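Trainee: sequence and predicted structure are below.
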Amino acid sequence: MLSGTERTKIKKGNHKAVFDTQALYDIIDEALIAHIAINDDNHPVVIPMLAWRLDNKVYVHGAKNSRLIKSLKSGKSTCLTFTLFDGWVLARSAFHHSAHYRSAMVFGQFEAIESHHDKDRVLNHFIEHIAPGRTQEVRLSNDKELSATDVLAIELRETSVKIGRHGVNDDKDDLDLRVWAGILPYRTVIGPLQPCDDLNLEISEPDYSQAYGDRWHRY
């Protein structure tokens, strides 16, 4: 999975390379947005798409007439990137300012999921990932909706992970400067839920906090 091909070899900042498969899974599972590259009419295009993981595959979905979906269905090679921004590194010098981040890159080809049963299964997995228990409450997709939707999968075979958590790296000559140095962390806070305007007031608010751990709001 975390392969050593020429395309996945990290050459710049190779000390940030990570070879832990769980780190790859964690980045994908938290990011849930992939930037996907295609060659459209002989020019490159990168399109952000909702993306989720089930076992060792990443899935995307979209309308059948989408240019991205049509390109990926053709079997052309593509590249996906996932990025999580974790904070700024504030150094004593302008030059050494940097960032903390987690990123993953995936190369390969997508394959279409043909059966409605399998489409329904992986789409429902996505819903359960963002809102546990919700597929037991909502109306599930019908045949017409599944026919109008393409679901594609890519195997996590050729991948790389790069994580920057290095902290401040000032030059020795700058250490005596009377300038604050350290980390300015960023974090994503999930919730609280915001009900729609036409919601029946008798419907109680669900609890999806288990899906988000310490990222769930604590007001």
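Mentor: On my side now, so go ahead. All figures in this text were calculated on a predicted structure; none of them were measured in a lab.
Trainee: okay, CA-based contacts and neighbour counts for the rest of this
Mentor: Noted.
Trainee: which SSE is immediately downstream of the longest helix along the chain?
Mentor: When the chain is scanned for its longest helix (criterion: DSSP state H), the result is helix 116-130. Sequence-wise, the next helix or strand downstream of helix 116-130 (DSSP states H and E) is helix 143-147.
Trainee: which strands or helices does that following helix pack on?
Mentor: If contacts are counted by 3 or more C-alpha pairs under 8 Å, 6 or more residues apart in numbering; DSSP states H and E, helix 143-147 sits against helix 116-130.
Trainee: may I see the buried residues of the helix it packs on?
Mentor: Under the neighbour-count criterion of 16 or more other C-alpha atoms under 10 Å, helix 116-130 has His116, Lys119, Asp120, Val122, Leu123, Asn124, His125, Phe126, Glu128, His129, Ile130 buried.
Trainee: what comes up buried for the helix or strand hosting Ile38?
Mentor: Using DSSP H and E, Ile38 sits in strand 33-40. Neighbour-count burial for strand 33-40, counted by 16+ other C-alpha under 10 Å, picks out Ile33, Ala34, His35, Ile36, Ala37, Ile38.
Trainee: here comes the other one, which I'd like you to weigh against the first:
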Amino acid sequence: MPKPTFNNLKADKKEKLTKAFLREFSIKTYDEASLSSVVKLLGIAKGSIYQYFEDKLDLFMYLVAECSAVKQKYILHLKREDFPDFWTYYRALYQEGVKFDLENPLQSHFLHSLAKNIQSPSIAELGQKFQKQTIDAFTQMIQYEIDHGYFRADLPAATLAFFLYKSSLALNEHMQVFHHLKPEESIQKQEPVFAGQKDQLLLQTVDEYISLLRNAFEK
């Protein structure tokens, strides 16, 4: 996490630094991202970064925490018990994700590229940790549905959770293959990940995946 020297910076300087590194890690993988190129662009000494963060990983984890906190403001108010079924709730999470993307494009790009970033060899252990946390969260969601008699109980919740996790990743890949989603281009244009009509296509694709998943998960 940031050192006190970073927290003591003026808000505009903190924002400038944060945005510059968000863009770098969104365009490149963790191992490819260069602190030197960013500080050169900003016109500051590379050594100053180490006055703010312990190392590259410390900076990266700060960006993860910052972007996650912003997105949570959009989705944490959604409660499963407020929806008639899991799939309505699942779709609402994507709807809020679209709002997050449209209003916070840079943070959205960073989180969208996170799955690719954590595959970098130098942070493989961190990638496994993130993956486990995500699957554990899905497992809790699935177990709730099983316990309340909504989902099939003949398979472990973890198996269904892993399938849902992989389906969510496939959904993003689907958008790139069939709907020409190109995050690397939209970030250069400083546009949201789902710029133009891509947000509507995303929700349409979510509905298609739900129709498949419903048959696999429900009793």
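Mentor: That came through fine. Quick caveat: nothing in here was measured; it's all calculated off a predicted structure.
Trainee: got a TM-score for the pair?
Mentor: For this chain pair, the superposition-based TM-score is 0.23 by TM-score structural alignment, normalised by the length of structure 1; 92 aligned residues with a C-alpha RMSD of 6.2 Å.
Trainee: from the contact counts, what lies against the longest helix of structure 1?
Mentor: Short answer (3+ C-alpha pairs under 8 Å, 6+ apart): helix 116-130 of structure 1 packs on strand 52-54, helix 143-147.
Trainee: adding distance to Ile183 of structure 1 and mean neighbour count, write those out as a markdown table.
Mentor: Listed next are those as a markdown table, based on distance: least, C-alpha to C-alpha, whole Å; neighbours: other C-alpha atoms under 10 Å:
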| stretch | distance to Ile183 of structure 1 | mean neighbour count |
| --- | --- | --- |
| strand 52-54 | 30 | 21 |
| helix 143-147 | 46 | 13 |
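Trainee: the helix or strand containing Lys129 of structure 2: how far from the chain's middle?
Mentor: Secondary structure assignment for Lys129 of structure 2, by DSSP H and E: helix 124-147. Helix 124-147 of structure 2 has its C-alpha centroid displaced from the chain centroid by 14 Å (C-alpha atoms, centre = their mean, to the nearest Å).
Trainee: the strand or helix carrying Phe82 of structure 1 packs against which elements?
Mentor: Assigned by DSSP H and E, Phe82 of structure 1 belongs to strand 78-90. Applying 3+ C-alpha pairs under 8 Å, 6+ apart, we find strand 78-90 of structure 1 packed against helix 21-31, strand 33-40, strand 98-108, strand 182-185.
Trainee: which strands and helices lie in contact with the third one?
Mentor: Under the contact definition 3+ C-alpha pairs under 8 Å, 6+ apart, strand 98-108 of structure 1 sits against helix 21-31, strand 78-90, strand 158-164.
Trainee: which of those is buried the deepest?
Mentor: Sort those by mean neighbour count, taking mean count of other C-alpha atoms under 10 Å, and strand 158-164 sits at the top with a mean of 22.
Trainee: what is the burial count for Leu152 of structure 1?
Mentor: Leu152 of structure 1 has 23 neighbours, counted by other C-alpha atoms under 10 Å.
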